[in-house]
Each structure stands twice: as C-alpha cells, then as structure tokens.
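>>> Requesting a structural model of the entry that follows:
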Amino acid sequence: MNVNSADLASQKPLESPAKVPAHQHVYERVRKLILFGDLAPGQAVTIQGLAETLDAGMTPVREALRRLIAEGALVHQGNRRVSVPVLDLEGVNELEFMRKTLEAELAQRATSRMT
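Model (predicted):
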C-alpha cells in the first residue's frame, strides 16, 4: 500500500504521553542517587558536576537541587555549597521511632485483610 503526503496530512497526529519537565526528570535521578548511596553522606554536590554527570542543563539541575534542599534530602551549607546530609544519632532514633510506629500499624491493617 502506498501512502502519499496528502494522506499523511489528513491524519491526526499520534498523541504522545505528556512529557516530563527536565527539572522533574533531573530531580528523580538525583533523588535516586541519594537514596541508593551513589551520593554518599557528606559528599559535596555541585550544579556543574551534576549537569555533566546527568547530561542535563544547569537550570533543571538548579531547580532539582532547590527542591531536594527544601525536602531535606540535601543540605545548603552557605556560600553556594550543597552536600548530602550525614545521618546522626538523633536522625537514627527518629527513623527507628517512625519505623516501629508505622510497621506495627501496617501489620495490624494487613492482618485484618488476610483470608
């Protein structure tokens, strides 16, 4: 079957899935680097370094870093320095408390749904 340009022009364009904004994509990638330990606690993070590593623009990296700092996943140390936070004893105790509280509640809910 031959398709000419008039046939193509009359067709509706294929709908593509919504594109993820660049800063969102960079945010997700940096977040994974932190969660999986590829960025170690205490490690300095630079906009330029991440832009090169992730093959991304400086603006999306900057926006992702702002969001991660606001969430506490990164720490702004002044003088434009950003690093991965180091988990201290207080943080470990807080995580332990949250896990004990949540896991007990989740186990109770799960048992009520068992067959």
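>>> only C-alpha atoms for contact and neighbour calcs from this point on.
Fine.
>>> mind listing the strands in the chain by residue range?
With DSSP state E as the definition, the chain shows strands at residue ranges 44-45, 75-76, 82-83.
>>> Can you add mean neighbour count and give those strands back as JSON lines?
Converted to JSON lines, the strands of the chain look like this (neighbours: other CA atoms under 10 Å):
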{"stretch": "strand 44-45", "mean neighbour count": "17"}
{"stretch": "strand 75-76", "mean neighbour count": "20"}
{"stretch": "strand 82-83", "mean neighbour count": "20"}
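>>> Export the ones you listed as a markdown table, with columns for distance to residue 95.
Formatted as a markdown table, those follow (distance: least, CA to CA, whole Å):
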| stretch | distance to residue 95 |
| --- | --- |
| strand 44-45 | 24 |
| strand 75-76 | 18 |
| strand 82-83 | 20 |
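>>> one more to line up against the first:
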Amino acid sequence: MKLGDFDTITSNNAKEAMKMVEENYQDIALILLDVMMPGRSGLAVLESIKNEERYKDILVVLFTVKSFNEDIQKGKRLGADGYITKPFSGKDLLKIVKTMVSEKSVER
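Have a look, this model is predicted:
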C-alpha cells in the first residue's frame, strides 16, 4: 500500500505490529499506532518500541479519539513523537507523515 510517496505496511493487531517492526525496523521511518489495538494497547506497543535501542530512530505517532486526552498525555510520557486525533483524512495523515519524516531527515 502507498501513502503518497511512502510505502506502508499494515497490521491488524499489536502482536503482528511488533513482529513487523522486528523484521523491518531498518526500513521503517515512522509507525502510526492506534491507541486501541486488539491484543495489546497501542500505548503498550509504543513502550516496547521506545524501550528497544535498535528502534530508537523510528518515529511513533499515536492516533486516538479526541476525548481520550489522558491517552495522549501517557503517550507523550512514553515517548510518542506525535499524535493525531480521529477522525482524520488521508490528506491530513500524509501531511503529518511528510512533515515528521522531513524533520527527522534534517536532524540527521
């Protein structure tokens, strides 16, 4: 699947997401995580990613419902690089991804 010029991979649950990260981390610039995921929360996945040294360069953006402000705050404490609130359009998502990836490239 493509998002603008970006190649994407998707998963249906937290376990699958972590497996994809483990297998592809060297090629991943950004992970978009739903806070509400089957199996484990996106916050738990975020914590696992941010606690692993080999994943330190991967940006993680959470998405959540606007009313879940405490999830956003917890995500920030766990190291989320950003968040987007649902609902959002593909255009909004692409803008966020482009901005974050280009800022990451400038930092290197």
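>>> Work out the TM-score between the chains.
Once the chains are laid over each other, their TM-score by TM-score structural alignment, normalised by the length of structure 2 reads 0.27; 51 aligned residues with a CA RMSD of 4.3 Å.
>>> hmm, back to that, list just the one of the strands of structure 1 that sits closest to residue 8 of structure 1.
Of all the strands of structure 1, strand 44-45 sits nearest to residue 8 of structure 1, with 48.4 Å by CA to CA.
>>> which helices and strands does that closest one pack with?
strand 82-83 (3 or more CA pairs under 8 Å, 6 or more residues apart in numbering; DSSP states H and E).
>>> if we can go back for a sec, so which of the strands of structure 1 comes closest to residue 91 of structure 1?
Using CA to CA, the nearest of these to residue 91 of structure 1 is strand 75-76, at 14.3 Å.
>>> hang on, the earlier thing: can you tell which of the strands of structure 1 is closest to residue 54 of structure 1?
strand 44-45 (12.6 Å).
>>> Could you report the separation of residue 102 of structure 2 from residue 59 of structure 2?
Distance, residue 102 of structure 2 to residue 59 of structure 2, by CA to CA, to the nearest Å: 11 Å.
>>> higher neighbour count, the two?
residue 59 (21 against 11; other CA atoms under 10 Å).
>>> Next, the buried residues of the longest strand seen in structure 2.
As assigned by DSSP E, the longest strand anywhere in structure 2 is strand 59-65. Neighbour counts using 16 or more other CA atoms under 10 Å place 59-64 of strand 59-65 of structure 2 among the buried residues.
>>> Run through the neighbouring helices and strands of it.
Secondary-structure packing of strand 59-65 of structure 2 (3+ CA pairs under 8 Å, 6+ apart): strand 30-34, helix 69-78, strand 82-86.
>>> at 10 Å instead, please
strand 30-34, helix 42-50, helix 69-78, strand 82-86, helix 90-107 (3 or more CA pairs under 10 Å, 6 or more residues apart in numbering; DSSP states H and E).
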